[in-house]
Every structure is written in structure tokens, then in C-alpha cells.
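>>> A predicted structure for the sequence below; I have some questions about it.
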Amino acid sequence: MLAPGDRYWVNNGDCLRRLAWLGSPYPELSWQGQPAAAMAPHDWRRLVVWVGPEPDLLGMDARRAIAYPLQLRGISPAEIEHRTELWAERLGLPSAVWGASPLALSREQQKQIAWVRALALEPPVLLGDRPRWSLSAEASERLAQAWTTLPQTIVVIHDDPTCWSGWQPWSTDAIADDF
């Protein structure tokens, strides 16, 4: 069963998409005793945040792309600013990118922005589809270090278990039964 602070990697993209409710959810999936099938998809998505392999900044500059989902959740501008600066600093995202168009950003910067946005939402569960792709060794290490202090459950997809030392492998069957 998943618990806060759990760290898992899976090698099945379908599994991660179902957890994010991007495909049909597992019928027996539940969160804190409530069946996923009884929840509206938007309620489930408030619990689970997905960062895909190709970051999507929604055509917005970095600051707006990070703030947008926080604004939708009714978070105050001051708190949005605080969370944005906190996670940008921890992940090493330079402030010089804040006003840049997504087209002017490197793939690494786009990926960092996507992770700042996800972490600033403070969801109970984070899902990452190949989270270290497009990141330099330094940026990848910063992301890994940031994860060590999080109370959230994190599930990532990756085909190389050596990248996830100390993380538990999790089968599709286990997720279907235990989540």
C-alpha cells in the first residue's frame, strides 16, 4: 500500500498513465479508502500530479506556467510567489528564464519549470514519466535531492533501475491491488 514518503519506480507507462487517470483507472484503485471509480476525475487529479516526458508550458512564460494551476486552486498570489521561488531555487532554475517564451527555453529549462510547477502544487502523489530525461547531471541531482525531503509519495517510470537506488520496484499488479 502506498504511504506518504514512499518511493517507487515502474517500467510500465500504461501503469503510470492510469495512476494519473490519463487512461481508464484501475477498477480497484482507491485513495485513503475512497474508490477512484467513485471520485470525479478532477478530484483525483488534485491528489495526483503527473509530469510527463515532454514538458508542456501551455504556451506561457515560466512564471505564468507555474502560477496557472496554483491560481486555479485558489492559492494566494503571495503563496504562489513563495512556492515558485522556493522550488526554483532548490532545482537551480535561474530567474533569468521567468519571462522567456517556451520556444526560447532549452529542454532542460522546460523540464525544470514543469517540476517546479508540480512541486509547488504540493500534491500527495507525484508521478514522473522519465523525470531525469533532458536534465544535465547537475539538474538531475538537484531534483533527486529535492525528492529526499518530500513527504509525498513519488512514482516514476524508468527502464533503468540503477537510476533509482533505494527506490522500490513496483509491478502493475501491485499498483492495481494496493493503491
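Nice, thanks for sending it over.
>>> From here on, just use CA atoms for contacts and neighbour counts.
Will do.
>>> what's the spacing between P131 and G33?
Distance of P131 to G33, given as Cα to Cα, to the nearest Å: 29 Å.
>>> who has more neighbours, these two?
Applying other Cα atoms under 10 Å to P131 and G33 shows that P131 carries more neighbours, namely 22 against 8.
>>> Leaving out the residues flanking it, which one is nearest to that one?
Nearest residue to P131, sequence neighbours excluded (Cα to Cα, 6 or more residues apart in numbering): P53, at 6.6 Å.
>>> so who does the one you found touch?
Taking Cα atoms under 8 Å, 6 or more residues apart in numbering as the criterion, P53 is in contact with 128-131, 133.
>>> at 10 Å what do you get?
111, 114, 128-134, 157 (Cα atoms under 10 Å, 6 or more residues apart in numbering).
>>> then this one, side by side with the first:
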Amino acid sequence: MLLQLDRICYTPPNFTRPLLTDISFALAAGEIITVTGITGAGKSTLLRLLNRLSEPTNGQILLNGENYRSLVPMRLRQRVMLVSQEPKLLGMKVRDTLAYPLQLQSIAADEIKQRIITIAEQFEILNDWFDRTELQLSVGQRQIIAIARGLITQPQILLLDEPIANLDFTTAEKVLTAIANITKSQQMGTIIVNHQLELAARFSDRLLYLQDGKLLLDKLSSSVDWQNLQQQIRAAETESMAEWE
């Protein structure tokens, strides 16, 4: 198994209540998992734990059978790549931002050039994007480049936090298709935080539903009652809003 979580709990410093409680699941090579739930359910917190930006309070995480705590964080992050909801291109032009992580790994220039050509084809990145900075790209375009940058390093696991939030439906379909194709062909594992259940149903193998930091549902996508799940989420959102009133 590529990734295993065993009874993960997380309470940030100075917090009196946990943000995650007893989270257990596994991710296989070639598998896509969608994580959903209302705001505050613990989805982004989970991704941060998987990228070692935070450490679990209890429980353990294993990558290919190795305990996370035994792995050097920077090397782990090369194997487990996180693409945040608000991507930054570090002030670089698109071509440079795609090449940069490969240069850090001392990849040969010819290989870098070929990988950029390949990833551009997979995500339909236009030639006139390459000389643009992030200020010359839309938010949606920046999301696409950030996903491509994450995948160009060929990680074992890709973590995506709302990767299609700023894309129209057609573009979102194309991006998720590319992610799915790469996940299967490279036998990596992908975990996507996504609120768009119609697309989650089509582009994931399994679904995790979080509520109040607890894992309420872990099912194959083919066996999920998507209509009932949507009703559950709406009810949870209504309850959450009522608590703030």
C-alpha cells in the first residue's frame, strides 16, 4: 500500500479541541481519492499532515511502509507533493516555474525540456503562456500551472486542495482527465479536496467524507449515494451557519 493512516488525531498548539479525530484510511498506487465536506471539516488540515507541514498529535502515517517521522521533511515533500488552493509561481515566468523544481533535483536540461513539452500537451498549456508571470495569468490559469508544476516532478503522491475551484466546468473536466490519466499511467496516488460532487463521482475511485474532523464515510465512488451525500452536506452547512448566527 502506498500510503496508510492509522488513527490520526491532530490538535494544534493552544487548541482545546482536535481538528482531526481517529482518521484511518489507505491509498493504493494508481488510485484517486476525493475528500469532501463543509468548510472547517478538516480537509485542508489533513493535506497539511500528509505533506508534513503539521505533525499528528496521535497515530501514525506510513509511506511505502516507512513511518513519516523517520523521513526527512524536504525529501518527503518531493515524494508527496501538495498543490495549495492559492498557488504562487514565485514571481517566475511559466517556463521557469515548471523547470525550477526539476533543476533543484539536478535533472538534465534535455530531460527538463522534454518534461515541459509533455506536461504542456497533457494540460493544454498554450505557447503564449510560457513567457507570462503569475500577474499575467488568471487565477484559473495559475491553478493549472501549479498542478502541472506538481506533476512534472513525478511524485509518488499528489495532494490537491480545491484544484478546480476557479475553473469553468469544461476546463475542470479536462484538468481532471489529465490528472486521472497521469495517476493511472504513472501508478502514483492522488488525493483531491473537491466540493463539486458531480465531478468527484466521475473522476475518483474512492470518496472520503469529513465532518467536524471525523471520517464519516469511506466508500468506493461507484457505491456512494451521491444524492444523499449532497443532502448530508447541505444539512451540515445549514447547521454550521445556524451556530454562527
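That came through fine. No experiment lies behind these values; they were computed from the predicted model shown.
>>> returning to that earlier point: export the contacts of P53 of structure 1 as a markdown table, with columns for distance to A3 of structure 1 and secondary structure.
Formatted as a markdown table, these follow (distance: Cα to Cα, whole Å; DSSP: H, G, I helix; E, B strand; the rest coil):
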| residue | distance to A3 of structure 1 | secondary structure |
| --- | --- | --- |
| K111 | 26 | helix |
| A114 | 24 | helix |
| G128 | 17 | strand |
| D129 | 20 | strand |
| R130 | 22 | coil |
| P131 | 21 | coil |
| R132 | 23 | coil |
| W133 | 26 | coil |
| S134 | 29 | coil |
| I157 | 18 | strand |
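>>> so which of those residues would you say is closest to A78 of structure 1?
Here the nearest of the contacts of P53 of structure 1 to A78 of structure 1, counting by Cα to Cα, is A114; it sits at 20.0 Å.
>>> So what does that closest one match up with in structure 2?
By TM-score structural alignment, A114 of structure 1 lines up with A146 in structure 2.
>>> Its match touches A99, doesn't it?
No. Using Cα atoms under 10 Å, A146 of structure 2 is not in contact with A99, being 12.0 Å away.
>>> which SSE is D43 of structure 1 in?
helix 41-47 (DSSP states H and E).
>>> name the helices or strands packed onto that helix?
Helices and strands touching helix 41-47 of structure 1, by 3 or more Cα pairs under 10 Å, 6 or more residues apart in numbering; DSSP states H and E, are strand 30-31, strand 125-129.
>>> Could you single out the most deeply buried of these?
Among the helices and strands packed on helix 41-47 of structure 1, the stretch with the highest mean neighbour count (mean count of other Cα atoms under 10 Å) is strand 125-129, at a mean of 23.
>>> wait, doesn't L135 of structure 2 sit right on L89?
Yes. If you go by Cα under 10 Å, L135 of structure 2 and L89 touch, sitting 9.5 Å apart.
>>> what about those two, which has more around it?
Neighbour count, other Cα under 10 Å: between L135 of structure 2 and L89, L89 has more, with 18 against 12.
>>> Which residue in structure 1 aligns with the more buried one?
Looks like L89 of structure 2 aligns to L57 there (TM-score structural alignment).
>>> Then S106 of structure 2?
So S106 of structure 2 corresponds to G74, using TM-score structural alignment.
>>> ok, the contacts of P53 of structure 1 vs W98 of structure 1, which is closest?
Closest to W98 of structure 1 out of those is A114 (12.8 Å), distances taken as Cα to Cα.
>>> Nearest residue to that closest one in space, please, no chain neighbours.
P55 (5.9 Å).
>>> circling back to that earlier point, more crowded one of A146 and A99 of structure 2?
Neighbour count, other Cα under 10 Å: between A146 of structure 2 and A99, A146 has more, with 25 against 19.
>>> so where do the helices sit in structure 2?
43-50, 73-79, 94-104, 109-122, 139-152, 169-186, 197-202, 226-244 (DSSP state H).
>>> Reformat those helices as CSV; add distance to T21 of structure 2.
Output for the helices of structure 2, formatted as CSV (distance: least, Cα to Cα, whole Å):
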stretch, distance to T21 of structure 2
helix 43-50, 11
helix 73-79, 23
helix 94-104, 34
helix 109-122, 37
helix 139-152, 29
helix 169-186, 29
helix 197-202, 24
helix 226-244, 18
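>>> Identify whichever of the ones you listed lies nearest to A26 of structure 2.
A26 of structure 2 lies closest to helix 43-50 among the helices of structure 2, at 12.0 Å (Cα to Cα).
>>> residue contacts, the residue lying closest to V139 of structure 2 once chain neighbours are set aside?
Leaving aside its sequence neighbours, V139 of structure 2 sits nearest to N166 (Cα to Cα, 6+ apart; 6.5 Å). Counting by Cα under 10 Å, 6+ apart, N166 of structure 2 makes contact with 85, 138-144, 172.
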